[in-house]
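S.K.: need the 3D shape of this:
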Amino acid sequence: MPALLERMTGWVWSRPYLLLTFTALFWAGNSIVGRAARDVMPPVALAWWRWALAFLLLLPFAWPHLRRDFATLKTHWRWLLLLGALGIGTFNTLLYTGLQTTTAVNGLLLQSMQPALILMLGALVFGEYVRLPQVIGICLSITGALMIILGGDLSSLLELESNSGDLVICVAVVVWSFYSVLLRKRPAVHPLSFLAATFVIGIVVIAPFYLAEIIDGRLIESSSESWMAIGYVCLFPSLIAYLFF
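M.R.: All right, here's what the predicted structure looks like:
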């Protein structure tokens, strides 16, 4: 059985397109859950508990690697701080905040623009050469995302209404795109070490805003819906999707 499990794991990890497909699926669910939970879970609370619980679940598996990689992580603390603040602390907090006032459809549509923005930033920041197949692939990806989200009816775009939440999510999309481009600067450590370190940074970055939210009287509603939302976002779009990505 261990040998079979090892072969299955190796098969999965050797197929990046499969991993990225599941990543996109889990992140799409993140927007849907973030919107659905808006009445029972304040946005910053959802972001903080997402990463806090994800870190606790990850720590037993990451601890041996963290101990081994600590010196390298310490040496590259500036890049870790930036990546943790952007990809963990800022992106999802802005996303959940935007979903308070806009729809999940709008949120997903805006996020479908990320591949194009990542490609553009890669060219601007690192001077990467943009190839025609990449452009074609991104166009097909965006078209496919639009067809799925809109149920095949592109005329639905004309019926969408914009609001302040869309602007917040646009900022989140830019933040995530920078995070994706800068990932190449992550230290050469085990993936679990990197995730655990950036999770901690994100938790610390979010904490003051979560405290302000509590002081403002915006508290979590104790219900099955709120805890199911936290359970989903801490497991699938956090632990699993970030590891796949």
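
S.K.: from here on, contacts and neighbour counts on C-alpha atoms
M.R.: Noted.

S.K.: who touches stretch 109-124?
M.R.: 128-130, 135, 138, 142, 145-146, 149, 166, 169-170, 173-174, 176-178, 180-181 (C-alpha atoms under 8 Å, 6 or more residues apart in numbering).

S.K.: can you give me the buried ones in it?
M.R.: For stretch 109-124, burial by neighbour count (16 or more other C-alpha atoms under 10 Å) applies to 109-122.

S.K.: same question, stretch 63-83
M.R.: Residues of stretch 63-83 classed as buried by neighbour count (16+ other C-alpha under 10 Å): His65, Leu66, Asp69, Leu73, Trp79, Leu80, Leu81, Leu82, Leu83.

S.K.: tell me which two in the residues you listed are the farthest apart.
M.R.: His65 and Leu82 (21.0 Å; C-alpha to C-alpha).

S.K.: which parts of the chain are helices?
M.R.: Listed in chain order, the helices of the chain (DSSP state H) span 2-13, 16-36, 43-75, 77-83, 91-98, 104-111, 114-126, 132-149, 164-182, 191-215, 224-234, 241-244.

S.K.: structure for this one too, so we can compare:
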Amino acid sequence: MAIHVLAVHRDTVGAEEGPGGSLAAAYSVGVFCWLLSAGVYIAAKWVSPEMPPWALCFWRVLIAWAILMPIVYRHFSAMIALVRARGLELLVIGGIGLAICQGLIFVGLEHADATTAGIIIALIPIITMILARFILAEPMGRWQVIGSILAFLGILVIIVKGNPAALLRLDLNPGELWIVAGAFCFSLYTVLLRRAKFDLNRLALLVLLLGAAVATALPFYLFELASDERAALNASGLLALGYVAIPGGAIMYYLFNRSIEALGAARAGVLLYIQTIFIAVLAYLILGEQLQRYHLEGAALIVAGLLLIILLKSKAGAEMTKA
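M.R.: This is a model prediction of the structure:
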């Protein structure tokens, strides 16, 4: 899930040939990665009545960290040097993006449906672009501003369920607001990671950030153990945790990094939008959720905003290149 990926600080394409020997295979890896990520939303929603959100978050990042750590053993010396030099920065960035973000979304899924969460998460690239404007001083053109406004209107339509009067009455679903906050945290993580420019192998950096997420999630988990009456590791919880930590965690992280190596960050990142479709389909098949009219109206505004940003930005870039 967007709870899920390492936003990279290099946007170069490693090789045109993907992990399977072809560009098609590289895209297949990327698509499968987002299918696994979509399943995390379904598992978290399914188990929310039995398993508290921070327990799911803590054990997910801990198990994923433990599985991936041996894979990057060749980079241990560089990892230790980076921790010594910039440990606090790693803790803040990893904590925001891979712990706080996940925890907020899991909390939100206790009250909101997975379909809505998937649509809200599609906002991450737009929020990232806005934060990059203020934090990294990256330029935003007129059409990017208009596209961003359209996308946020789409989210507003979803949050008020197509009824503007709900906003006046402050009759809002708190779960959806938690998910918006989670999307904001992941966007902030992306921008901070881009600014940090850590000089380390991509997968090794992910392992360090997951370690930071473990340290960040632990206090929330311990507080939850003391205050929440739900059993953290009953049968349903173990099944959901097994999925979100291994196929939806370690394997998904690894595949995403492989797709970036083959496709580059820009092309691999665009596949994020496929996740929203996967979530809607899986939520219908597994959770019995239905697409409502306000989902479609809000999604249409978000897609319109994204098209304005992506297509007109590309056109402007092409014109500048010709000039």
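
S.K.: quick one on the thing from earlier: dump the helices of structure 1 to JSON lines, plus distance to Leu157 of structure 1.
M.R.: Shown next, in JSON lines, are the helices of structure 1 (distance: least, C-alpha to C-alpha, whole Å):
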{"stretch": "helix 2-13", "distance to Leu157 of structure 1": "36"}
{"stretch": "helix 16-36", "distance to Leu157 of structure 1": "18"}
{"stretch": "helix 43-75", "distance to Leu157 of structure 1": "26"}
{"stretch": "helix 77-83", "distance to Leu157 of structure 1": "34"}
{"stretch": "helix 91-98", "distance to Leu157 of structure 1": "19"}
{"stretch": "helix 104-111", "distance to Leu157 of structure 1": "10"}
{"stretch": "helix 114-126", "distance to Leu157 of structure 1": "18"}
{"stretch": "helix 132-149", "distance to Leu157 of structure 1": "9"}
{"stretch": "helix 164-182", "distance to Leu157 of structure 1": "14"}
{"stretch": "helix 191-215", "distance to Leu157 of structure 1": "34"}
{"stretch": "helix 224-234", "distance to Leu157 of structure 1": "28"}
{"stretch": "helix 241-244", "distance to Leu157 of structure 1": "28"}
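
S.K.: could you say which of those helices is packed most deeply?
M.R.: Among these, the stretch with the highest mean neighbour count (mean count of other C-alpha atoms under 10 Å) is helix 91-98, at a mean of 26.

S.K.: tell me, that one lands on which residues of structure 2?
M.R.: On the basis of TM-score structural alignment, helix 91-98 of structure 1 is assigned to residues 101-108 in structure 2.

S.K.: what about the matching stretch, how far off from structure 1?
M.R.: On superposition with structure 1, the mean distance recorded for stretch 101-108 of structure 2 (mean C-alpha distance after the TM-score superposition for structure 1) is 0.7 Å.

S.K.: quick one: residues in contact with that stretch.
M.R.: Outside stretch 101-108 of structure 2, the residues that touch it by C-alpha under 8 Å, 6+ apart are 3-4, 44-45, 53-54, 56-57, 117, 174-179, 181-186, 217.

S.K.: can you tell me the closest non-neighbouring residue to the equivalent of Phe209 of structure 1 over in structure 2?
M.R.: When structure 2 is aligned by TM-score structural alignment, Phe209 of structure 1 is paired with Phe220. In this structure, Phe220 of structure 2 finds its nearest non-sequential neighbour in Trp54, 6.2 Å apart by C-alpha to C-alpha, 6 or more residues apart in numbering.

S.K.: same thing with Leu136 of structure 2?
M.R.: Once flanking residues are discounted, Leu136 of structure 2 sits nearest to Arg195: 7.1 Å by C-alpha to C-alpha, 6+ apart.

S.K.: same check on Ala28 of structure 1?
M.R.: Leu108 (6.8 Å).

S.K.: thought that neighbour was touching Gly29?
M.R.: No - the criterion here is C-alpha atoms under 8 Å, and Leu108 of structure 1 misses it with Gly29 at 9.6 Å.

S.K.: any common contacting residues for those two?
M.R.: Counting by C-alpha under 8 Å, 6+ apart, Leu108 of structure 1 and Gly29 have no contacts in common.

S.K.: Cys57 of structure 2 pairs with which position in structure 1?
M.R.: Correspondence of Cys57 of structure 2 to structure 1, assessed by TM-score structural alignment: Ala47.

S.K.: residues contacting that match?
M.R.: By C-alpha under 8 Å, 6+ apart, Ala47 of structure 1 lies in contact with Asn92, Thr93, Tyr96, Ile206.

S.K.: tell me which two in these are the farthest apart.
M.R.: Maximum distance among the contacts of Ala47 of structure 1 (C-alpha to C-alpha): 12.6 Å, for Tyr96 and Ile206.

S.K.: what is in contact with those two at once?
M.R.: Common neighbours of Tyr96 of structure 1 and Ile206, using C-alpha under 8 Å, 6+ apart, are Val44, Ala47.

S.K.: which one in structure 1 is aligned with Leu312 of structure 2?
M.R.: Leu312 of structure 2 maps onto nothing in structure 1, by TM-score structural alignment.

S.K.: test my guess that Leu312 of structure 2 contacts Arg142.
M.R.: No - at 9.9 Å, Leu312 of structure 2 does not count as touching Arg142 under the criterion of C-alpha under 8 Å.

S.K.: name the helix or strand for the residue nearest to Leu136 of structure 2, please.
M.R.: Using DSSP states H and E, Arg195 of structure 2 maps to helix 174-196.

S.K.: related to what we said a few turns ago, and the gap between the residue nearest to Phe220 of structure 2 and Arg230 of structure 2?
M.R.: Here the criterion is C-alpha to C-alpha, to the nearest Å. By it, Trp54 of structure 2 lies 12 Å from Arg230 of structure 2.

S.K.: about what we covered before: so can I have JSON lines of the contacts of Ala47 of structure 1 showing distance to Ala3 of structure 1?
M.R.: Output for the contacts of Ala47 of structure 1, formatted as JSON lines (distance: C-alpha to C-alpha, whole Å):
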{"residue": "Asn92", "distance to Ala3 of structure 1": "37"}
{"residue": "Thr93", "distance to Ala3 of structure 1": "41"}
{"residue": "Tyr96", "distance to Ala3 of structure 1": "41"}
{"residue": "Ile206", "distance to Ala3 of structure 1": "41"}
